[in-house]
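**Q** Generate a structure from the sequence data that follows.
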Amino acid sequence: MTLDRFRPAVKGVLAPSVSLAKRVGLTPNGVSVIALLLALVGAAAFALAPSRDPLLYVGGAVAVALNGWLDLVDGELARETGTGGPAGDLLDHVIDRYADIVVIAGLAAGIEAYAIGMAAVTGVLMTSYLGTQAQAVGLDRVYGGLVGRADRLALVVAVGVVAGFVTQSFSGLTVVGWLLVFFAVVGHFTALQRFYYAMKAL
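**A** Take a look at the predicted model:
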């Protein structure tokens, strides 16, 4: 399912954003930090939405969408300016993981579903870990499996918009709760898929 395979296809669409970043003097690392700040804004909106205003879910979804967009822009900016390197790659991965954690934590905190949130965040982290660990043992980075980061961001954005208008529960869980269940189950399954692919290639 993973949308990560379509990253090369959006290169042309990124050009205006990359040009803007260059004009205002942003470095790839600066773009990555802004992306993390947007993830924090999204997480805060998700955490507050159930008790304050469900429409905050929509605001959080916009912030997460911008986070995902900037995650593409920083890499393209690094390539265009020739400033990419191991340090930038490391920072990008660390920021992505923290962004993943805070967004899921915000979703879980908003509906007070901490156990499901813990299962979801560990599934997400293991998926990403297995993708990069394959590279650490000499293989190509693994992006395959059912759900990658691009898929997760797309789902968070879509469900965030829906949650802004649909507040009722289904079998005891809101749409946000079911999204966390999905991440918990499919995240760990995707991690195991990547583990299998890597072991098979070794």
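**Q** Only C-alpha atoms from now on, for both contacts and neighbour counts.
**A** Will do.
**Q** would you list every one of the helices in this structure?
**A** 11-23, 28-48, 56-81, 86-111, 114-136, 149-163, 175-201 (DSSP state H).
**Q** now, of those helices, which is deepest in the fold?
**A** Most buried of these, by mean neighbour count (mean count of other CA atoms under 10 Å): helix 28-48, with a mean of 24.
**Q** Second input sequence below; structure requested for side-by-side comparison:
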Amino acid sequence: MTLDRLRPLADRALRPFVAGSVRLGLTPDVVSVIAFVLAVGAAIGFYRATPLAYVVGALLVFLNGWLDLLDGALARQLAVDSRAGDLLDHVLDRYADVVIVGGLAAGIEGYALGFLSVTGVLLTSYLGTQAEAVGLTREYGGLLGRADRLALVGVTGLAMAIVPRVAGMSLVAWLLVLFAVVGHLTALQRFWGAWRDLSS
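**A** As a prediction, the model looks like this:
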């Protein structure tokens, strides 16, 4: 259940955006920074927690996810992909994850739930890159990857403007519960896969 498997399809859809970015003179690092700024804007919208703010936040999250794909595609097109750029991209992605989840949690004043959720999100990402650090390929699989999370955040933000509560609980709260539980399960799944590969 991971949208990361659709990367080849996304790469084809990105081609006109890559070409447009080249014409505008954008660099992959600039695109990464713009994506992070959009994530901060989304977090502010989620913190404000009005129907309109949730919709704006959702749209900014979708744009953040699209730009997160674009920066890598642009780096490959310009043949400027580097370890420094990869580091910047990953650091900004992690900060984006934290501010988005933090904004969602603050908007419903669910701080404990936000803590459990953001640790699940961070550990999922950490185990994905840690596999590469020990000599394996970078791990994108599992129950819930970053693309899945961003899609769910965007859909939930849009839904909050229409049906904000289900079974007596905010849709955002349900989403944070999902991130807390499935995030940690995904991290453990990635750990087990890497451990098995290293032990074989």
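**Q** List the TM-score for the superposed pair.
**A** The TM-score (TM-score structural alignment, normalised by the length of the second structure) is 0.97; 198 aligned residues with a CA RMSD of 0.9 Å.
**Q** ok so, going back, tell me which of the helices of the first structure lies nearest to residue 4 of the first structure.
**A** Nearest of the helices of the first structure to residue 4 of the first structure, taken as CA to CA: helix 149-163 at 5.7 Å.
**Q** in the second structure, what residues pair with that closest one?
**A** Helix 149-163 of the first structure lines up with residues 146-160 of the second structure when matched by TM-score structural alignment.
**Q** Now that stretch on the first structure. Mean distance?
**A** Stretch 146-160 of the second structure, aligned to the first structure and superposed, deviates on average by 0.4 Å (mean CA distance after the TM-score superposition for the first structure).
**Q** Mean deviation, stretch 33-47 of the first structure versus the second structure?
**A** Mean for stretch 33-47 of the first structure is 0.3 Å (mean CA distance after the TM-score superposition for the first structure).
**Q** just how off-centre is that stretch within its chain?
**A** 11 Å (CA atoms, centre = their mean, to the nearest Å).
**Q** Show me the contact partners of that stretch.
**A** With contacts defined as CA atoms under 8 Å, 6 or more residues apart in numbering, stretch 33-47 of the first structure is touched by 56-57, 59-64, 66-68, 70-71, 95-96, 98-100, 102-111.
**Q** for the aligned partner of residue 186 of the first structure in the second structure, what are its contacts?
**A** Under the alignment (TM-score structural alignment), residue 186 of the first structure pairs with residue 182 of the second structure. Contacts for residue 182 of the second structure (CA under 8 Å, 6+ apart) come out as 120, 143-144.
**Q** now swap in residue 183 of the first structure and tell me
**A** Counting by CA under 8 Å, 6+ apart, residue 183 of the first structure has contacts 120-121, 123-124, 152.
**Q** Residue 131 of the first structure too?
**A** By CA under 8 Å, 6+ apart, the contact list for residue 131 of the first structure reads 141-143, 191, 194.
**Q** Dump those residues into a markdown table; add distance to residue 130 of the first structure as well.
**A** Output for the contacts of residue 131 of the first structure, formatted as a markdown table (distance: CA to CA, whole Å):
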| residue | distance to residue 130 of the first structure |
| --- | --- |
| 141 | 9 |
| 142 | 7 |
| 143 | 9 |
| 191 | 6 |
| 194 | 6 |
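**Q** farthest pair in those residues?
**A** So, the contacts of residue 131 of the first structure by CA to CA: farthest apart are 141 and 191, at 13.1 Å.
**Q** Please report how far the residue nearest the centre of the second structure lies from residue 2 of the second structure.
**A** What sits nearest the mean C-alpha location of the second structure, by CA atoms, centre = their mean, is residue 146, with 3.9 Å. Plainly put, residue 146 of the second structure is 9 Å away from residue 2 of the second structure if you go by CA to CA, to the nearest Å.
**Q** right, and residue 84 of the first structure touches residue 78 too?
**A** Yes - at 4.8 Å, residue 84 of the first structure and residue 78 qualify as touching, with contact defined as CA atoms under 8 Å.
**Q** Take the helices of the first structure and lay them out in CSV including distance to residue 169 of the first structure.
**A** Below are the helices of the first structure laid out as CSV (distance: least, CA to CA, whole Å):
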stretch, distance to residue 169 of the first structure
helix 11-23, 38
helix 28-48, 17
helix 56-81, 16
helix 86-111, 11
helix 114-136, 16
helix 149-163, 11
helix 175-201, 7
